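Enquirer: Here is a sequence with its predicted model. Questions after.
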Amino acid sequence: MSAEHASARIIAGYARGDTDLAADEVWAVEAHLEACRVCRDRLAAAVATGVPAVASLVDSVWSGLAPELAVTAPVPRRRHRPAWLSGWMTPAMVPWLAMVVGVTLLALLLDRAGSGSGFGLGSGSDGVSLVLLFAPVLPVLGVAASWSRGLDPAYELTASAPRAGLPLVLRRTASVLGVVVPALLVGGWATGVMVAQWLLPCLAFTAATLALGGVVGVTRAAVALAAVWAAVIVAPTLAAGGRTAAALRAGGLPVWGLLLALGIGVVIARRGAYAALGAHR
């Protein structure tokens, strides 16, 4: 492909469905066709001249659909959704993100209400803040919703689109963090928790979800990690009367930083795995 348009060879080969086109050439021309009307017109002309059977099939299908479409009642116009927003989140994410923010606010309220009883860092005791306790798994819930096969009715189209893959995964993950992190920032400030103390576990768990998601699917990875965190950290901490677990103390920050770097490295190394339908399980 040139800097502006696809070459005649690639356009003709794509129109014929040639198998000798490299996978990256197919991906590149499909991504280019989304934004280039000139190349779409060239492709239509190539199909009409080079693959007349396909052009004839399209014409026959359209001739059968045109009379039915003419008598079909028009669909009421829906409020326009910005095109850029579709690349960052799905409608299914909105209630889940609202729930995550609600859980954060509820944890903050419980922290403030329990400050007089010694449960919570804001009281100055050895108790653990609920905001700190739930911070690592809150973004995981939003990431799981953004890639849930059951919640996104267009997941097949999403996974097969030419721009799918790691860039789309990162955009949707960034949209989740863009909502969750400010809420946690407010909660951490109100309870006196150091920013790094909740931010590093939050980012490390998110990176681990994406890294494991390249193997078993993002949704399954999110559910598994959330369950492990609940069983290993949340339940024992609550059972111990709210004493801060070792994993949540400031001394554990280097370990969380190492886990974050490891998760990012795995995601980059396996970036091709996110273009498969399995990443949406």
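Expert: Sure thing, it's come through.
Enquirer: can we go C-alpha only for contacts and neighbour counts from here?
Expert: Fine.
Enquirer: Let's verify Ala174: helix, strand, or coil?
Expert: helix (DSSP: H, G, I helix; E, B strand; the rest coil).
Enquirer: Quick check: chain neighbours aside, which residue is closest to it?
Expert: In this structure, Ala174 finds its nearest non-sequential neighbour in Trp88, 7.9 Å apart by Cα to Cα, 6 or more residues apart in numbering.
Enquirer: In this protein, which residue is most central in space?
Expert: Arg172 (3.4 Å; Cα atoms, centre = their mean).
Enquirer: Number of residues surrounding Ala70?
Expert: Ala70: 9 surrounding residues under other Cα atoms under 10 Å.
Enquirer: OK, contacts around it?
Expert: Contacts for Ala70 were tallied using Cα atoms under 8 Å, 6 or more residues apart in numbering; there are none.
Enquirer: what does Ser63 give?
Expert: Residues counted as contacts of Ser63 (Cα under 8 Å, 6+ apart): none.
Enquirer: any idea whether it is helix, strand or coil?
Expert: Assignment for Ser63 (three-state DSSP): helix.
Enquirer: From Thr209, how far off is it?
Expert: Separation of Ser63 from Thr209 (Cα to Cα, to the nearest Å): 48 Å.
Enquirer: do Gly165 as well
Expert: Between Gly165 and Thr209 the computed distance is 15 Å (Cα to Cα).
Enquirer: Give me the more crowded residue out of the two.
Expert: Thr209 (28 against 20).
Enquirer: for the helix or strand where the more buried one lies, which positions count as buried?
Expert: Assigned by DSSP states H and E, Thr209 belongs to helix 195-216. Buried residues in helix 195-216, defined by neighbour count with 16 or more other Cα atoms under 10 Å: 197-214.
Enquirer: In addition, the following structure is provided for comparison:
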Amino acid sequence: MTHHPGDSLLRRYSEGAVIPADELWAVESHLETCAACRARLAPDPVAEAVWAGLSPLLDHTPQMPRTKPWRRAYGWVSPAAGPWLAMILLVTAAAVALDRVGFAVGDRVSLVLLIAPVLPVLGVAASWGRALDSAYELTAATPRAGLPLVFRRTAAVLAVVVPGLAAASLLTDVGFARWLLPCLAFTVGTLALGTWVGVTRAAIGLVSVWAVAIVAPTIAYSRTALALGPEAAPVWAALLGAGLVVLGTRRMAFTRLEGNR
């Protein structure tokens, strides 16, 4: 929140009124760093009275241990995602190795190009899903959960997968632009579809569609699918934009535990 919350919003917050999750998150984040707004929420006389009662007890109260760096990173990376990210990098390395020894699908379609669009989807599903994250309910129920948490964990997945795919592209002479837009479109599409059916189910569904509609025909007919060609870039860009619009309009779906399976 770049501006101070209004008096009405602060009053509703102090009274425990129902506030949309994104506004609640913004208010609490702002209060953590803004002493002026904390003073508005708790006037000086009240704060001084509370402090006078607490101050003598502080020296005798056990202090919470300092948060370890890896725990602070939990909002960015789910522990469940680690093995999946390692598997994704291993799959990428295997595709590069097969390409380097001359193996190809169809009319010289690189395996890297064939698998790159859907690789991040697996990591995203592992980062935000009830079935894979043992602390899912605890994390999803915090005020800072919802779309911001989903975006942070998705960004962490892309920060690992995209450089790996970029390196694979250099080793196999696959154009960077040929897989980047499909990769981003599939990732955002997984999150957008996940607002209805859950991120894990959306990931499984989109990977299955890609395997049936693109991978299987490429292998069966030995020809490059139009979706893998440079002429498909405007379509992928449009799908990426549509996914972002859906995420913006349905962002509140990620604040409901039952909506993220």
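Expert: Yep, it's here. Since the structure is predicted, the reported quantities are computational estimates derived from the model, not experimental observations.
Enquirer: Where does the most far-flung residue of structure 2 relative to its centre fall, secondary structure wise?
Expert: No residue in structure 2 sits farther from the centre than Pro56, which is 44.3 Å out by Cα atoms, centre = their mean. Counting by DSSP H and E, the element that carries Pro56 of structure 2 is helix 44-58.
Enquirer: which residues sit against that helix?
Expert: Residues contacting helix 44-58 of structure 2 (Cα under 8 Å, 6+ apart): Ala39.
Enquirer: at 6 Å instead, please
Expert: Outside helix 44-58 of structure 2, not one residue touches it by Cα atoms under 6 Å, 6 or more residues apart in numbering.
Enquirer: From the chain's centroid, how far away is that helix?
Expert: Relative to its chain's centre, helix 44-58 of structure 2 lies at 41 Å (Cα atoms, centre = their mean, to the nearest Å).
Enquirer: helix or strand right after that helix?
Expert: Note on helix 44-58 of structure 2: by DSSP H and E, the next helix or strand toward the C-terminus is helix 69-72.
Enquirer: Return the residue of structure 2 aligned against the residue nearest to the centre of structure 1.
Expert: Here Arg172 of structure 1 is matched to Arg153 in structure 2, going by TM-score structural alignment.
Enquirer: Just give the nearest non-adjacent residue to its match, would you?
Expert: Closest residue to Arg153 of structure 2 apart from its sequence neighbours, by Cα to Cα, 6+ apart: Trp76 at 4.6 Å.
Enquirer: so the equivalent of the one you found over in structure 1 is in which element?
Expert: Aligned against structure 1 by TM-score structural alignment, Trp76 of structure 2 finds its counterpart in Trp88. Counting by DSSP H and E, there is no helix or strand that carries Trp88 of structure 1.
Enquirer: Just to check, Trp88 of structure 1 is in contact with Val169?
Expert: No. Under the criterion of Cα atoms under 6 Å, Trp88 of structure 1 is not in contact with Val169, lying 8.7 Å apart.
Enquirer: quick one, which of these two is more surrounded?
Expert: When Trp88 of structure 1 and Val169 are compared on other Cα under 10 Å, the one with more neighbours turns out to be Val169, at 22 against 18.
Enquirer: residues in contact with the more buried one?
Expert: Contacts of Val169 of structure 1 by Cα under 6 Å, 6+ apart: none found.
Enquirer: how distant is the helix or strand where it lies from the center of its chain?
Expert: Using DSSP H and E, the element containing Val169 of structure 1 is helix 166-191. On the basis of Cα atoms, centre = their mean, helix 166-191 of structure 1 sits 12 Å off its chain's mean C-alpha point.
Enquirer: Can you show me the helices along the stretch 1-150 of structure 2?
Expert: 7-14, 21-33, 35-41, 44-58, 69-72, 81-100, 111-115, 119-127, 136-140, 147-172 (DSSP state H, counting those that start in this stretch).
Enquirer: Quick one: closest of the ones you listed to Val207 of structure 2.
Expert: Closest approach to Val207 of structure 2 among the helices of the stretch 1-150 of structure 2 is made by helix 119-127 (7.8 Å; Cα to Cα).
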